[in-house]
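Asks: any chance you can model this:
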Amino acid sequence: MGRALTGTVIITGGNGQLGSEIAVAIAKTQPFVHLLLTARDAKSDDVTSLITRIRLIGPRSIEVLPLDLTDLREVTRFSQQTVDRVHSKEIPPIVDLIHSAAVASYVVDELTLDGFDPVYQTNCVAPFLLTVGLLEAFRAGDKTREGGAKVMYIGCSAASDGRLDYFDHNQGRDSRPPGTLLSAREGNARFGSSKLIASVALYALRRSLACTGNISLDIFTLDPGGIAGKSHLRTRPPLSVRVAHQTQTGLRPFLRMLSRSSINKAHVPAKVIAKVAFQADAVENCQRERYYILDSEYEAASVISALRNGPQLTGRLVQVMREAEGGKNSGSPTSIGTLPVLSINGESEV
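Replies: Okay, the predicted model is just below:
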């Protein structure tokens, strides 16, 4: 390509059902970005197929790197290596970080090596740690319409069934034997809680960064709606649970409009995500906390009530930060240890 690359886009779960379609959508509309996709197995057939699809679009800069979100040490290592590559100008600064990887489970699972419920770690702790670990690699803001970078967390309507305190007891440890089947209701609450907590922690991180005034980074959640097709990163429940799950009302979003209640193929929300990731936002709009349901924009606090509770928000941020830093296997990421955490009124908490 004769033109210099304009930025790096990181998509976790890049070979998954939605992540792969996001990569394709961005490749079609943004030919001058570097696509950095992550996958648990970077040599899988899914990855090979995806790269072939993108190569057929045209000459694109793309790489797929291994990243296991159930290993916080690996997340830390990936973050530091990416920051180093940006500093050395091997790759351009990050313009978009899209947290697409996710896992659901309808059985009691063994804890990760870091000591967490794997659903909670994959969907919440690891994305938070990755975001903080990459702070030095994001494109710096220059107070123009396209000055800052974006972090997009892919949420879901199941968060409406979630609770902020779901994993508070012993970090989500379950006293039942691993492999014990969970009901559809319990599995959905577990998944939704992990998504809810992640959204709240990331919005709280956004406020903290805004208070410091040093990093121009917009962080928000996007609900892609129901998606048809097989997911590569979802632990499917047994048939009896799937049938029961289909009768639940958990698929409703917080504010889903009737016209958006249908189940779409993954390429439909992927196009929306690619559009939102690169839309030029006025500087004043970047100060607002936004929540998307497909391409409809809402005030985040109107969707997630916890954002209206300053002390609760700050407490959740501090807790997730400590969990990300204190995982048994994670080491001590200096990027978290040195991050100032501010409450809503600007008083230092950590």
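
Asks: from here on, contacts and neighbour counts on C-alpha atoms
Replies: Noted.

Asks: buried ones in whichever helix or strand residue 322 is part of?
Replies: For residue 322, the element it lies in under DSSP states H and E is helix 310-326. Buried residues in helix 310-326, defined by neighbour count with 16 or more other Cα atoms under 10 Å: 312-314, 316-318, 320-321, 323-326.

Asks: tell me where the stretch 51-200 of the chain has helices.
Replies: Using DSSP state H, counting those that start in this stretch, the helices assigned to the stretch 51-200 of the chain run over residues 72-87, 118-120, 126-133, 184-212.

Asks: run this one through as well so I can compare:
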Amino acid sequence: MTLAVVTGASSGIGAAVAQHLAERGLTVLGVARRAMALEKTGAQIRGPGRFESVVADLTTDAGIADVATAVAGRPVTALVHSAGIDHVREPAMTTRAELDHLWNANISAPFLLTKALLEFFADGAGVVFIGSTAAVRGIDRHAPYGASKAALLGLTVNLAADLAPRVRVNCVSPGGTRTPMTADYVNAYRQGTAPELADRAFAVESGRMLLGGLIEPKDVALTVGHLAVDAVAMTGTTVYVDGGFTAR
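Replies: Just a heads-up that it's a prediction; the model follows:
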């Protein structure tokens, strides 16, 4: 059965992608750091595909190796790298350790995991990275995160050139999506900010989304699934699933 590797499969967009691909009949290898959360994702899968899991920290060499071992030589049709971390802090307060951690999670991990799976990719396989509109639209207290997602766009186009024509590499950049990471971002954004000012800022940003409101993870998953499996003529592209945010 066709194998898809999905990182960050314990919640949010990653969990929605895992469920979507399993519903399409793929065997999904879900990767995350929390075993119980992965089990919850697996319990929500409604076939006809299967769900397997591996607990791994992709910021470490051991974690990358654990995923490659779990693949067990099977052909990989899709790799969706949804795992990543956010960072909300004033530039003056950001440390080198925080920058290194952010870079390892958001750039090094997707590159090194793709590298580790190169020998396993089936012909025509699709790699999809999960980016962010923060790469192209400025947000205060978000410079390192936005820069890491901008680097992911560069990784997409350059890996597409390296791996063509056997493997396609694309990126999906969501806007505000109803995920635990978004909730954490809101909480972090409020720190040191009067609640009424934070509320006003988010109301203004929501008003810039042409379709209104937060995006659901399942809607992002539909586009991810298309790029990973169906879009055989697309590589090196970034697709924005942002409710029209960047169009403003």
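
Asks: got a TM-score for the pair?
Replies: The pair, once superposed, lands on a TM-score of 0.80 when counted by TM-score structural alignment, normalised by the length of structure 2; 235 aligned residues with a Cα RMSD of 3.2 Å.

Asks: which residues of structure 2 does the helix holding residue 322 of structure 1 align to?
Replies: Residues of structure 2 aligning with helix 310-326 of structure 1 are absent, taking TM-score structural alignment as the criterion.

Asks: and the next helix or strand past that helix?
Replies: Scanning forward in sequence from helix 310-326 of structure 1, with DSSP H and E defining helices and strands, the next element found is helix 334-337.

Asks: helices and strands around that following helix, which ones?
Replies: Judged by 3 or more Cα pairs under 8 Å, 6 or more residues apart in numbering; DSSP states H and E, the packing partners of helix 334-337 of structure 1 are helix 126-133, helix 310-326.

Asks: hang on, the earlier thing: tilt between the helix holding residue 322 of structure 1 and helix 184-212?
Replies: Taking axes from the mean of the first three to the mean of the last three Cα atoms, to 10 degrees, helix 310-326 of structure 1 and helix 184-212 form an angle of 100 degrees between their directions.

Asks: on that earlier part again, I'd like the helices and strands packed on helix 334-337 of structure 1 as TSV, with distance to residue 237 of structure 1 appended.
Replies: Rendered in TSV, the data for these read as follows (distance: least, Cα to Cα, whole Å):
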stretch	distance to residue 237 of structure 1
helix 126-133	23
helix 310-326	28
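
Asks: what's the match for residue 129 of structure 2 in structure 1?
Replies: Checking TM-score structural alignment: residue 129 of structure 2 goes with residue 153.

Asks: surely that match meets residue 98?
Replies: Yes. Applying Cα atoms under 8 Å, one finds residue 153 of structure 1 in contact with residue 98, separated by 6.0 Å.

Asks: how about the strands in structure 2?
Replies: 3-7, 27-32, 51-55, 76-81, 121-130, 167-174, 238-241 (DSSP state E).

Asks: pull the residues that contact the last one.
Replies: It stands for strand 238-241 of structure 2. Residues outside strand 238-241 of structure 2 that contact it (Cα atoms under 8 Å, 6 or more residues apart in numbering): 133, 153, 170-175, 220, 223, 246.

Asks: what's the farthest-apart pair in the residues you listed?
Replies: Farthest pair in the contacts of strand 238-241 of structure 2 (Cα to Cα) is 170 and 246. Separation: 18.2 Å.

Asks: leaving out sequence neighbours, find the closest residue to the counterpart of residue 59 of structure 2 in structure 1.
Replies: When structure 1 is aligned by TM-score structural alignment, residue 59 of structure 2 is paired with residue 70. Leaving out its chain neighbours, the residue that sits closest to residue 70 of structure 1 by Cα to Cα, 6 or more residues apart in numbering is residue 122, at 5.7 Å.

Asks: same check, this time on residue 186 of structure 1
Replies: residue 106 (7.9 Å).

Asks: would you agree the match of residue 59 of structure 2 is in contact with residue 126?
Replies: Yes. Counting by Cα under 8 Å, residue 70 of structure 1 sits close enough to residue 126 to count as a contact (7.4 Å).

Asks: circling back: what lines up with the residue nearest to residue 70 of structure 1 in structure 2?
Replies: Structural correspondence for residue 122 of structure 1 with respect to structure 2 (TM-score structural alignment): residue 105.

Asks: need the contact list for that match.
Replies: When contacts are counted by Cα under 8 Å, 6+ apart, residue 105 of structure 2 is found next to 58-59, 83-85.

Asks: could you dump those to TSV with neighbour count and distance to residue 34 of structure 2?
Replies: As requested, the contacts of residue 105 of structure 2 are exported to TSV (neighbours: other Cα atoms under 10 Å; distance: Cα to Cα, whole Å):
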residue	neighbour count	distance to residue 34 of structure 2
58	27	12
59	21	14
83	25	12
84	23	14
85	14	14
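
Asks: now, which of the residues you listed sits nearest residue 1 of structure 2?
Replies: Checking the contacts of residue 105 of structure 2 against residue 1 of structure 2 by Cα to Cα gives residue 83 as the nearest, at 24.1 Å.

Asks: related to what we said a few turns ago, can you pick out the residue with more neighbours from residue 170 and residue 246 of structure 2?
Replies: More neighbours sit around residue 170 than around the other of residue 170 of structure 2 and residue 246, counting by other Cα atoms under 10 Å; the figures are 27 against 16.

Asks: okay, that one and residue 218 of structure 2: tell me how far apart.
Replies: 18 Å (Cα to Cα, to the nearest Å).

Asks: swap in residue 144 of structure 2?
Replies: 27 Å.

Asks: higher neighbour count, the two?
Replies: Between residue 144 of structure 2 and residue 218, counted using other Cα under 10 Å, residue 144 has the larger neighbour count: 22 against 19.

Asks: I'd say that one and residue 100 touch.
Replies: No. Here residue 144 of structure 2 does not reach residue 100: they are 10.1 Å apart, not a contact under Cα under 8 Å.

Asks: quick revisit: most packed of the helices of the stretch 51-200 of structure 1?
Replies: Here the criterion is mean neighbour count by mean count of other Cα atoms under 10 Å, and of the helices of the stretch 51-200 of structure 1 the winner is helix 118-120, at a mean of 25.

Asks: hmm, back to that, which among the contacts of strand 238-241 of structure 2 count as buried?
Replies: 133, 153, 170-175, 220, 223, 246.

Asks: what is the nearest of those residues to residue 9 of structure 2?
Replies: Residue 9 of structure 2 has its nearest neighbour among these in residue 220, at 13.7 Å by Cα to Cα.

Asks: quick one: map the closest one onto structure 1.
Replies: By TM-score structural alignment, residue 220 of structure 2 lines up with residue 269 in structure 1.

Asks: got the contact list for its match?
Replies: For residue 269 of structure 1, the contact set (Cα under 8 Å, 6+ apart) comprises 224-225, 294.
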